[in-house]
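Undergrad: Okay, here's the prediction I keep looking at, along with the sequence it came from:
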Amino acid sequence: MNATKPLPSKTDLTVAHVLAELLERLEHSAAPVGAEQYRSVVLHLLDEFGDVESGTALSALLDTHPAAAELYENLNYQYAGLCRSSLDASLSAEREAKQAIDRAMHRPLKGPADGQN
């Protein structure tokens, strides 16, 4: 017998929305948040993401809840990479890294001969 996981079919995002709201509150809380509470919310949201159907409703939820979007993206990284991350931010980070590497490569070495250690 072939045991395959059925495709997600849940279209009601009420629970996912409540958990995404709670995760945002925990992320931006001025008061310390217990690790077990945070972990519990994340695990419940991961379970919910496993059941929900992709589409415009899920996309809208993720657009308004950055912490949930990051979690969703990490959950699906093996299939889609960083599909929800801003391309501009990624390109900018890559350019900055390249510039830093170029500066480091062209910086003269300082050592005992220069009178510096």
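TA: Everything's here; your move. Just so it is clear, the structure is predicted and the values come from calculations on it, not from any experiment. Numbering: from 1, shown residues only.

Undergrad: C-alpha from now on. contacts and neighbour counts both.
TA: Noted.

Undergrad: quick one: the strands in the protein?
TA: Defined through DSSP state E, the strands belonging to the chain form an empty list.

Undergrad: The structure to be compared is supplied as follows:
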Amino acid sequence: MPSVIKLTVPSELLSLGRLAHLLQALEGQGRAADPHQYQLLVGRLSDELREQQGHEALPSLLDHFPAAAEVYENLQYGHAGLVRAPLELSLTSELAARALLERVKRGG
């Protein structure tokens, strides 16, 4: 029997919460989603994330929807790196990426 989680979301985040829930369901369905449907959903979710960036309830919402949190990370990565990951994990990932790029650059 699936468990039920009740999440209280401020009214201004309801649309974001619904989109995050849809993406989480789509990712967890166990089969590939329609690419166009997925692209539309992630695009709308990205727009909502940009609009609600800085909202005090956003981190809590993203804690409940890992797929939406990953989209948020991707939106922020260019100027902030892995903003939701613990600092040690972020640093380790950044150093590993740099080392890989350096190896590729040297040809091996």
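TA: It's in. Fair warning: this is a prediction, and the values are worked out from it, not measured in the lab.

Undergrad: Would you pull the TM-score for this pair?
TA: Once the chains are laid over each other, their TM-score by TM-score structural alignment, normalised by the length of the second structure reads 0.67; 87 aligned residues with a CA RMSD of 2.5 Å.

Undergrad: ok, how many other residues are close to residue 59 of the first structure?
TA: Residue 59 of the first structure is flanked by 13 other residues according to other CA atoms under 10 Å.

Undergrad: what does it align to in the second structure?
TA: The equivalent of residue 59 of the first structure in the second structure is residue 59 (alignment by TM-score structural alignment).

Undergrad: Could you measure from that match over to residue 99 of the second structure?
TA: From residue 59 of the second structure across to residue 99 of the second structure, the span is 31 Å (CA to CA, to the nearest Å).

Undergrad: now do residue 43 of the second structure
TA: 32 Å.

Undergrad: What of residue 79 of the second structure?
TA: 20 Å.

Undergrad: Which one's more surrounded, these two?
TA: A direct count of neighbours by other CA under 10 Å for residue 79 of the second structure and residue 99 places residue 99 higher, at 12 against 8.

Undergrad: Can you tell me what sits against the strand or helix carrying that one?
TA: Per DSSP states H and E: residue 99 of the second structure is located in helix 87-106. By CA atoms under 8 Å, 6 or more residues apart in numbering, the residues outside helix 87-106 of the second structure that reach it are 81-82.

Undergrad: Thanks again, I'm all set now.
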